[in-house]
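Student: Okay, sequence plus prediction incoming.
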Amino acid sequence: MHYFSSDFKLGILGGGQLGKMLLYTTRRWDIQTFVLDPSSEAPSRFACNHFVQGDLKDFETVYQFGKKVDVLTIEIEHVNVEALKKLKSEGVKVYPEPEALEIIGNKCLQKSHYANHKIATAPFQNFESTADAKKVTTNFPCVWKSATGGYDGKGVKILKSIEDFSELPNVPCLIEELIDFEKELAVIVASSASGEQKSYPVVGMDFHPEANQVEFVVCPANI
């Protein structure tokens, strides 16, 4: 039995809680939803029309999933960007653009993008490995960030001495100057395909002082 009056298909890479929130909105419209997630217990599994269990970083898995839909979006940025580029070249609408995701998913590329476009950011240096960073880092405290795989404070470590390097994985990374700040704020700005833009309320974020992972997101921010 066909439950939809149109054949529009939306694909979502990632089936976590953010994907589930997105699906609450798609239910109001005439949209078939497809979700890809590695976990059989993903929160979005029972909120979408079609669920596929698979690796978000595997080229063939993402590519074959994307061929089933008209528009493909993400719930988490840690996905196979090369597959998205190929899908885009074949006519699948991919948002955000794969080229933007490539920067978003790599902190070293992010920081270089800021510097190249004269966007204010803390002084930093990119490294091919943590071992390389350890050889030349002399100013403490400082901040170590893994190039990929981090989110919500994961992949970030404040280094107070050279000994703290022993706790870190040997991966591509950057070392950043520790900045004294009062609040950490974030704002989402969305842009449509037609160029329309909209900004959403500023939120404040509180992080655990030791784990350095976000504990609370406060909206509206206390500013």
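Tutor: Arrived safely. Every value quoted in this text rests on a predicted model; they were computed, and no experiment measured them. Numbers count the residues shown, from 1 in each chain.
Student: okay, CA-based contacts and neighbour counts for the rest of this
Tutor: Noted.
Student: Give me the distance between residue 94 and residue 84.
Tutor: Per C-alpha to C-alpha, to the nearest Å, residue 94 is found 7 Å from residue 84.
Student: putting a second one here so we can go through both:
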Amino acid sequence: MKAFYGDLRTGILGGGQLGRMLIQEAINFNVSVDILDPDPNAPCKDLCNRFVQGSLTDFSTVYNFGKNLDLITIEIEKVNVDALQKLEDEGVLVYPQPRVIRLIQDKGLQKEFFKQNDIPTSPFRLFSSRRHLEAAGVPFPYIQKLRRDGYDGRGVYKVSTAADLKQAFDAPSLVEDWIEFDKEIAVIVARNSKDEIKTFPTVEMEFNPEANLVEFLISPSSLPREVTDRAEALAVKIASDLKITGLLAVEMFLTNDGTILVNELAPRPHNSGHHSIEGNRTSQFAQHLRAIFGLPLGDTACIGNAIMVNLLGEQGFEGLAEYEGLDKILKLDGIYVHLYGKKFTKPFRKMGHVTVIDDDRDNAISKARLIQDTVKVKI
């Protein structure tokens, strides 16, 4: 590989907030980044070395974007894997590897991978259509998930009654038993090409009940060490079994009886790791770059209590974004605001996040709750 700090031609598929924060970290490594994104106003547009507007799922667009690069990574899984595979075959480094992206693009294949590798997960069945699902007579309640293209809460549907079943997805999907869980937790793990693996400390997450996406995160978790050790060991096992190069977010359920079940994987920086920019000795973005550049992985220890609040577009507002209440929260100590450069807001769109750092955990949580109540993204 070329030296990472000057002449390594690097590209990212996707120009959203994850790409933006990767570029901000790449600048510290003296690395210039090219971006491919379909949005002409993508958050990365004015920060990258070269911006190409185009489809992430079109073979020719992805192949032509990458053929003169040395290394490509992703900030979203919905990309053309066949093009990435051809680029890899021709000598371009693609991390995470196309085979990993292909597996994770399909939630059914993810579940089969868990089963084949003895990774605990909720019981599941695969269905080709709504008619197939109706004929199976699966006992209510259960969760239906589209096998492909679901993200940020989309593509997930709870089926509690026969009436709900009539509105179920009519596409290839998986059905999971309804699980009573105590907490949703996550572990981010990194693996480099030298098989060095490190995890970030386990975090606890709260999800917006309407949008089904992360709204509030606490790091480090207050769970017993025995529980977090098991969660982090699971993340290491998955990264090792996948032989992934790069970052992997592992979302899990902690059930009422203390069982840990793996829910889903994301082979990239993730919302459950944004707090690490200020809250850990190495951020998830720096760790991802270290992993794909073949560098030693960084220290992931927590610096202090970190609480992350997502800034989501308010319901009933769609248009040019305004951030109500920012001036009020910036008067507080230990507040770090990250706005994503998105010109337009819409309901539940991720527009930014705020991280609170405080030596006192209760104080940190109180400040974060105040931020939740105070900052509103409107028009």
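Tutor: Received the coordinates, thanks. Just so we're clear, the structure is a prediction, and the values are computed from it rather than from any experiment.
Student: and residue 94 and residue 84 of the first structure? which has more neighbours close in?
Tutor: Neighbour tally, residue 94 of the first structure and residue 84, criterion other C-alpha atoms under 10 Å: the higher count belongs to residue 84, 25 against 19.
Student: can I assume that one is in contact with residue 98?
Tutor: Yes: if you go by C-alpha atoms under 8 Å, residue 84 of the first structure and residue 98 touch, sitting 5.9 Å apart.
Student: what about the most centrally placed residue in the first structure, which helix or strand?
Tutor: Central residue of the first structure (C-alpha atoms, centre = their mean): residue 77, 3.2 Å from the mean position. Here residue 77 of the first structure, judged by DSSP states H and E, is contained in no helix and no strand.
Student: Next, count neighbours for the residue lying closest to it once chain neighbours are set aside.
Tutor: Distances taken as C-alpha to C-alpha, 6 or more residues apart in numbering put residue 105 closest to residue 77 of the first structure, at 5.8 Å, once the chain neighbours are dropped. Look at residue 105 of the first structure: counted by other C-alpha under 10 Å, it has 20 neighbours.
Student: Residue 109 of the first structure belongs to a helix?
Tutor: Yes: under DSSP: H, G, I helix; E, B strand; the rest coil, residue 109 of the first structure falls within a helix.
Student: The spatially closest residue to it that is not a sequence neighbour: which element?
Tutor: Leaving out its chain neighbours, the residue that sits closest to residue 109 of the first structure by C-alpha to C-alpha, 6+ apart is residue 103, at 5.3 Å. For residue 103 of the first structure, the host element (DSSP H and E) is helix 98-104.
Student: Average offset of that helix relative to the second structure?
Tutor: Taken over the aligned residues, the distance from helix 98-104 of the first structure to the second structure averages 0.8 Å (mean C-alpha distance after the TM-score superposition for the first structure).
Student: The equivalent of residue 13 of the first structure over in the second structure and residue 7 of the second structure, how far apart?
Tutor: Aligned counterpart of residue 13 of the first structure in the second structure: residue 13 (TM-score structural alignment). Distance, residue 13 of the second structure to residue 7 of the second structure, by C-alpha to C-alpha: 19 Å.
Student: between those two, who's got more neighbours?
Tutor: Between residue 13 of the second structure and residue 7, residue 13 has the larger neighbour count (other C-alpha under 10 Å), namely 27 against 12.
Student: For that one, give me its contacts.
Tutor: 35, 36, 37, 56, 72, 73, 74, 75, 76, 79 (C-alpha atoms under 8 Å, 6 or more residues apart in numbering).
Student: Apply 10 Å and report the result again.
Tutor: Residue 13 of the second structure makes contact with 19, 34-38, 52, 55-57, 62, 65-66, 72-80, according to C-alpha atoms under 10 Å, 6 or more residues apart in numbering.
Student: Inside strands: which ones of these?
Tutor: Among the contacts of residue 13 of the second structure, DSSP state E puts 34, 35, 36, 37, 52, 72, 73, 74 in strands.
Student: count of residues packed around the fifth one?
Tutor: Close neighbours of residue 52 of the second structure, defined as other C-alpha under 10 Å, add up to 17.
Student: Grab the nearest non-local neighbour of it.
Tutor: Closest to residue 52 of the second structure by C-alpha to C-alpha, 6+ apart is residue 36, at 4.8 Å.
Student: So which residues of the stretch 251-379 of the second structure form strands?
Tutor: 260-266, 305-312, 319-320, 322-324, 335-339, 344-345, 350-358, 376-378 (DSSP state E, counting those that start in this stretch).
Student: related to what we said a few turns ago, list residues touching both of residue 94 and residue 84 of the first structure?
Tutor: 66, 72, 73.
Student: So what's the residue count around the last one?
Tutor: Using other C-alpha under 10 Å, residue 73 of the first structure has 21 neighbouring residues.
Student: isn't it right next to residue 88, touching?
Tutor: No: using C-alpha atoms under 10 Å, residue 73 of the first structure makes no contact with residue 88, being 11.5 Å away.
Student: where do the contact lists of the two overlap?
Tutor: By C-alpha under 10 Å, 6+ apart, the residues touching both residue 73 of the first structure and residue 88 are 66, 94, 95, 97, 98.
Student: just curious, which of the residues you listed is nearest to residue 131 of the first structure?
Tutor: For those, the closest approach to residue 131 of the first structure (C-alpha to C-alpha) belongs to residue 98, at 30.3 Å.
Student: Verify the stated contact: the closest one with residue 78.
Tutor: No: at 11.6 Å, residue 98 of the first structure does not count as touching residue 78 under the criterion of C-alpha under 10 Å.
Student: Give me the common contacts of these two.
Tutor: residue 104.
Student: ranges for the helices of the first structure?
Tutor: 17-26, 59-66, 81-89, 98-104, 107-116, 130-136 (DSSP state H).
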